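S.K.: Sequence and predicted structure below; questions after.
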Amino acid sequence: MMLTTAQALIKFLNQQYMGIDGNEHKLFKGIFTIFGHGNVLGMGQALEEYSDELEVYQGRNEQGMAHAAMAFAKQNHQKKLIACTSSVGPGSANMITAAATATANNIPLLLLPGDTFATRQPNPVLQQVEQTHDASISTNDAFRPVSKYWDRVERPEQLMSAMINAMRVLTDSGNTGAVTIALPQDVQGEAYDYPDYFFKKRVHRFERRKPTDNELADAIELIKSKKKPIIICGGGVRYSESGETLRKFAEKYHLPIAETQAGKSAIKSTHELNLGGVGVTGNLAANQLAGDADLIIGIGTRFTDFTTASKQLFKNESVEFLTINISPFHANKLDAVKMVADAKATLLLLEEELDKNSYSSFYDKEIKEAKSEWQNEFDRLCQTNYHAENFNPENSGYSKEQLSEYAEALGSSLTQTAVIGEVNKTIASDAIIVGASGSLPGDLQRMWVSHEPNTYHMEYGYSCMGYEISGSLGVKMASPDKEVYAMVGDGSYLMLHSELITSIQENKKINVILMDNAGFGCINNLQMGNGMGSFGTEFRKRNQNSNQLTEDIIQIDFAKSAEGYGVKTYKVKTLEQLHEALEDSKKQVGSTLIDIKVLPKTMTAGYDSWWHLGVAEVSQKESIIQAFEEKETQLKKARKY
């Protein structure tokens, strides 16, 4: 079949299917594009003539559109994809951050960046980076360290092996991420007589791999020897769609469940055994029971530093680890007894064997009491405000006068935790929230009550600023019948929000909950909590005398800006205004933005957790020396691997 390389690629994508539990569907829903001279006459021409059932979406920023594609795959449990094509040079470079985000999160993402000429005839072509030591290097080589698979198609026939390998990685749930296939612009348009069998229907099956007999036996012996295990529910539980299986397993053996950011909402938050978020951004209940547990059962988790509190969270001297993970790499962490297998299949087998041994944990009232204690703190967080008696600014690092300055500049005394509580109780129970960066992931993991499965979508493997709005578009494309809310701070919003335009273009309503505290509040907390002053993290004007950013707070009317895009907007400075805005936004058919002014230093605290940071060992400031000494003390309590 005589086709150009680009035409053959599009025809190939149309023939890829995913099979799971006896059902199958097309793997690729569509392709995001921003056309330029490096792809418009190759990939662009192929899509115009051969797109078939692939829907073509117009992005506004290459990073944003790739994040939307990643979010689409994440919300679809890795089983439906959208590809992305960009032009050569800066267009492709913009997708590198998204590639890293997808790879860090183990989410499949197919990137098809344009490249310079394979023939090199016109070199240096427009937007080409030249290296004197290596003529074969282009911008796209920068994708290598952030891709799970990378290839450059320099001859039309190379497309076949490149795409077969690409599909291998994209459909390997245990070792997936960004797949980059660089496409020189001249090769995109070159023709080749492709064999018909390259375009046959391919069904990539999601196989529920079972543990080996030895793995199962080792796991059973370990569980039987322990009295107080705790389950850590990771993203793998959601990707294997095994939340209901895990719920029944935990109920049968009376095992508490703690959640990672990726695992949250696999089981509803109100379940009696669900303690909530664990680790650095975890709550008091989960962290207390994790600290006391004698067995940590990690299911589908990568055990990141936030989940383990830099390996210092698990304080029981006899604690051991059991992992269930489809990835051998992740299953091997913390020197665990490992089961390299699918979560659902493994839990069912464990249940069969544990029933033979009449196993049950030794928990009595600990789970209920821990949840009750956290509920009291949760209620306080939802009710606290700047004028309340229980609000103590001295614990924030800011003086009363500094907070008063913010209250006056922003015209608001709202706390971030109270806002989250109001949003949580007002929006629909099946609405999906999306987040990624700043202080919101911590507050949301601790405070957000997920009433329905798969309604909490947090990108925290890379915690990439700018993901929130792009990700919300991808989530809406994956779940068009659900209301989707982007939970975003002002710093992240300013970094990337251009896919708001695409949401309008595609009639995909997203709701932006923008919390403006006039700065990079999370990092301001970090520096001030480790002995520094507030330096370079508040949004202030420059003092011409000291040459520091210490003058008036910059005030931004985000609602007015978004209104110019055609978004329905609201300005909020009180809880009453917030409630009214949320209710009215439900009635809108297009995207909305609620500009909420909140005070800095009104987030949640650490709750028995610790995060290992690179604190300066020497300093002229006593507070820095104290922070370093505290870090060294905590480090001595942590596991070394």
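M.R.: Perfect, I can see it now. Numbers count the residues shown, from 1 in each chain.
S.K.: can we go C-alpha only for contacts and neighbour counts from here?
M.R.: Noted.
S.K.: Pull up the gap between residue 582 and residue 3, please.
M.R.: Summarising the geometry, the distance separating residue 582 from residue 3, computed by C-alpha to C-alpha, to the nearest Å, is 52 Å.
S.K.: So which residue is dead centre in the chain?
M.R.: Ranked by distance to the mean C-alpha position of the chain (C-alpha atoms, centre = their mean), the top residue is residue 459 at 0.8 Å.
S.K.: How about it, nearest residue that isn't a chain neighbour?
M.R.: Sequence neighbours aside, residue 436 is the residue nearest to residue 459 in space, at 4.7 Å (criterion: C-alpha to C-alpha, 6 or more residues apart in numbering).
S.K.: can you check residue 201 too?
M.R.: Of all residues apart from its sequence neighbours, residue 15 sits closest to residue 201 (C-alpha to C-alpha, 6+ apart), at 4.8 Å.
S.K.: Run through the residues that contact the residue nearest to residue 459.
M.R.: Under the criterion of C-alpha atoms under 8 Å, 6 or more residues apart in numbering, the contact partners of residue 436 comprise 458-460, 463-468, 488.
S.K.: from the residues you listed, which two are the most distant?
M.R.: Put simply, by C-alpha to C-alpha the two of these set farthest apart are 460 and 488, 13.4 Å from each other.
S.K.: ok, those two, which is more surrounded?
M.R.: Between residue 460 and residue 488, residue 488 has the larger neighbour count (other C-alpha atoms under 10 Å), namely 27 against 19.
S.K.: Got another one to weigh against that:
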Amino acid sequence: MTGREATVAQTLVSFLAHQFTVDGDHRERTVPAVFGILGHGNLAGIGQALAEYERRRPGALPYRQARNEQAMVHQGVGYARIHRRLGTYAATASVGPGAANMLTGAALATANRLPVLLLVSDTLATAAADPVLQQLEFPQRPDQQVADAFAPLSRFFARVSRPEQLAPALLGALRVLTDPAETGAVTLVLPEDVQTQALTVPDGFLADRDWRLRRPPAEAGLLDAAADRIRCAQRPLIVAGGGVLYSSAERQLRALAAATGIPVATTQAGGGALDADDPQALGGLGVTGTASANTVAAQADLVIGIGTRYTDFTTGSGTVFAYPQVGFVTVNVAVHDAHKPDPWRPGAVLPVVADARAALTGLTERLDGHRVTAAYSDEVARTRRSWMAVADRALAPTGAEPPGQPEIIGAIARALDPREVVVAAAGSLPGDLQKLWRPADPLGYHVEYGFSCMGYEIAGGLGVKRGLLAAGDDRAVVVLVGDGGYQMLHGELATAAAEGIALIVVVIDNAGHASIGGLSERIGGDRFGTGYPGIDIAANAVSHGVAVADLTGSADPVAALEPALVRARAATGPTVIVIRADPLIAAPDTGGWWEVPVAEVSDDPRVRAARADYEREHRDRGRRRARPEVPPAQGGAGDG
């Protein structure tokens, strides 16, 4: 066996440059680039290796500088999602605070089932000095460091304490990065001295390697049983989640819905799985969903979940599917998610562990000739038309100054090409967008709501734009962010400006946290702690070197927004558009409920009234996921 001598970091970099994800006929680099802020913990290791590799093979694994470690991970997640999880970025952090900054990004990636590779530096494995800079000291466990915090946040975690441990760690990391069921944050912990240590690397280890994506088919018997349940249902409903998009199964979803007439509601991650103008499309489901989707869901006797993990917001804290005997057919590539969402009734859920595309194809074949009743189709169509009329009114210009957020969303929708991508996360925007945005492209609706992380927006949008450019796609990416989210993590605007990336950011300034402000009122808190003095966002954006359109002084900001977007789309670099909004003008109510407990006792009458409302809602909605009453066990005192 022949080989060559290289450091751990040099071997890692060379290995990553030769990894490819294969999905059918499509092949792309699994890790096309590495983000990093180089400090003492990775400069002599990964930093040196990246610089050397760039000299030897220019462009094979480029280094990208970022402004914040959390933002690196968000960029990787944005890239991964727009590439349907076939590729992602690596991100390296130095010891201590650099690594700690990355933790939020790791949690977000794992919560959203999106792959990202984290190369986290650690203190010296040889402990040549102790303590060293940025080392945590735990007298009871001296080996515990910041990097250990990644273990519960990662789908794969390995510490490379010796050079010999690198090969199995790298193979395990790539296995999870390319596994549809197990993917998320993948963390390799690399002590700074180990990064610089040498080993002999076999030539074959650094050859091109293909990782073929698993697309497991469903068992025939399970598909037969699922088709039987669908044939027996009077009011079936499909809930399409992110798994439909990651499987590239939107065509198969459309075919099944068209052939059977079964209506389709989408989760936040599944937005765009069915075009908004499709007659079977009901829009978003749940707490922030549309009235049409929630109305149909409340009476559905069978819910067919495709690639969804049934989060709290999708299920309305367990209240959306209100029919007492509702059943579920749940198709998911992950066993854990396939067994959701009704654990209390044996047999209520038929789990189908399979790839979404394969399962949808099999169901369409088995349901040939089957269609829901004309009466149900007519009812779905009426419900859909009724909601569309309500949404149209919310999106229409009013001339109000300042305008409400729904009106601003309407102006943005009118200015954009239907294929262009809208990005948002956390706050009130995801709710308003799920109700009012009408996706016309499978990848056009990009809302991070699996972790609901303020600060994702700009960095995630930059990752989306990088992903599109890598695929030769020049469509615009428009980030919608509130002033609260903007202040969390706006540093990547400087990254976009430095690299000349034409990202469009619309900052909706309402001088506070609008979503939590509304929630505060609901629990009797009178928007406590949710407002703050306005800042000059436009001046801040200018300082990052981006073009700025400040509409805050405009007599008709909504009318000025559309031409500002047209100019931004023609720009060769990033543009920030700032517009003021009235935080008290909300999107139409759609009947969704989210359980947020209210103080049981208080001397404030507003809180007492809110508690009474909470108890009434809790009782009237009869939360389906609540644990049933269990009679107390009979026995002596020792049975406790």
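M.R.: Nice, thanks for sending it over. This one's a predicted model, so the numbers in the text were calculated from it and none came from an experiment.
S.K.: Show me what the residue nearest to residue 201 of structure 1 aligns to in structure 2.
M.R.: When the two structures are superposed using TM-score structural alignment, residue 15 of structure 1 falls opposite residue 18 in structure 2.
S.K.: mind listing what that match touches?
M.R.: 29, 206-209.
S.K.: Select the longest helix from structure 1.
M.R.: With DSSP state H setting the assignment, residue counts place helix 366-383 as the longest helix in structure 1.
S.K.: Next secondary structure element downstream of that helix?
M.R.: helix 400-410 (DSSP states H and E).
S.K.: residues in contact with the very next helix or strand once past that following helix?
M.R.: Where DSSP H and E defines the elements, the next helix or strand beyond helix 400-410 of structure 1 is helix 416-426. Under the criterion C-alpha under 8 Å, 6+ apart, residues 381-385, 443-444, 447-449, 515, 575, 578-579, 582-583, 598-600, 602-604 lie in contact with helix 416-426 of structure 1.
S.K.: again, but for stretch 608-621 of structure 2
M.R.: Here stretch 608-621 of structure 2 has contacts from 319, 322, 522-524, 595, 597-602, using C-alpha under 8 Å, 6+ apart.
S.K.: buried sites along that stretch?
M.R.: 608, 610-611, 614, 618 (16 or more other C-alpha atoms under 10 Å).
S.K.: Save the residues you listed as CSV, and put in distance to residue 485 of structure 2 and secondary structure too.
M.R.: Listed next are the buried residues of stretch 608-621 of structure 2 as CSV, based on distance: C-alpha to C-alpha, whole Å; DSSP: H, G, I helix; E, B strand; the rest coil:
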residue, distance to residue 485 of structure 2, secondary structure
608, 31, helix
610, 28, helix
611, 30, helix
614, 29, helix
618, 31, helix
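S.K.: against structure 2, where does stretch 562-571 of structure 1 fall?
M.R.: Counting by TM-score structural alignment, stretch 562-571 of structure 1 pairs with residues 541-550 of structure 2.
S.K.: So for that stretch, what gets flagged as buried?
M.R.: For stretch 541-550 of structure 2, burial by neighbour count (16+ other C-alpha under 10 Å) applies to 541-542, 544-550.
S.K.: Let's have those in a markdown table, adding distance to residue 488 of structure 2.
M.R.: Output for the buried residues of stretch 541-550 of structure 2, formatted as a markdown table (distance: C-alpha to C-alpha, whole Å):
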| residue | distance to residue 488 of structure 2 |
| --- | --- |
| 541 | 13 |
| 542 | 17 |
| 544 | 15 |
| 545 | 18 |
| 546 | 18 |
| 547 | 20 |
| 548 | 19 |
| 549 | 21 |
| 550 | 20 |
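S.K.: Just these: which are in helices?
M.R.: Among the buried residues of stretch 541-550 of structure 2, the subset assigned to helices under DSSP H consists of 541-542.
S.K.: ok, the buried residues of stretch 541-550 of structure 2 vs residue 45 of structure 2, which is closest?
M.R.: Using C-alpha to C-alpha, the shortest approach to residue 45 of structure 2 within the buried residues of stretch 541-550 of structure 2 belongs to residue 544, at 30.2 Å.
S.K.: so the closest one touches residue 537, yeah?
M.R.: No: contact between residue 544 of structure 2 and residue 537 fails when scored by C-alpha atoms under 8 Å: they sit 11.1 Å apart.
S.K.: what's the helix or strand containing residue 205 of structure 1 aligned against in structure 2?
M.R.: Residue 205 of structure 1 is located in strand 202-206, with elements delineated by DSSP H and E. The alignment of strand 202-206 of structure 1 onto structure 2 (TM-score structural alignment) covers residues 209-213.
S.K.: what do you get for stretch 98-114 of structure 1?
M.R.: Residues 105-121 of structure 2 are where stretch 98-114 of structure 1 aligns, taking TM-score structural alignment as the criterion.
S.K.: now swap in stretch 313-328 of structure 1 and tell me
M.R.: Mapped onto structure 2 using TM-score structural alignment, stretch 313-328 of structure 1 spans residues 320-335.
S.K.: OK, contacts around the residue nearest to residue 239 of structure 1 when sequence neighbours are not counted?
M.R.: Nearest residue to residue 239 of structure 1 in three dimensions, chain neighbours excluded: residue 77, at 4.3 Å (C-alpha to C-alpha, 6+ apart). Going by C-alpha under 8 Å, 6+ apart, residue 77 of structure 1 touches 238-241.
S.K.: Ranking by neighbours, what's the top pick from these?
M.R.: When neighbours are counted by other C-alpha under 10 Å, residue 238 leads the contacts of residue 77 of structure 1 with 27 neighbours.
S.K.: Perfect, I'm done here.
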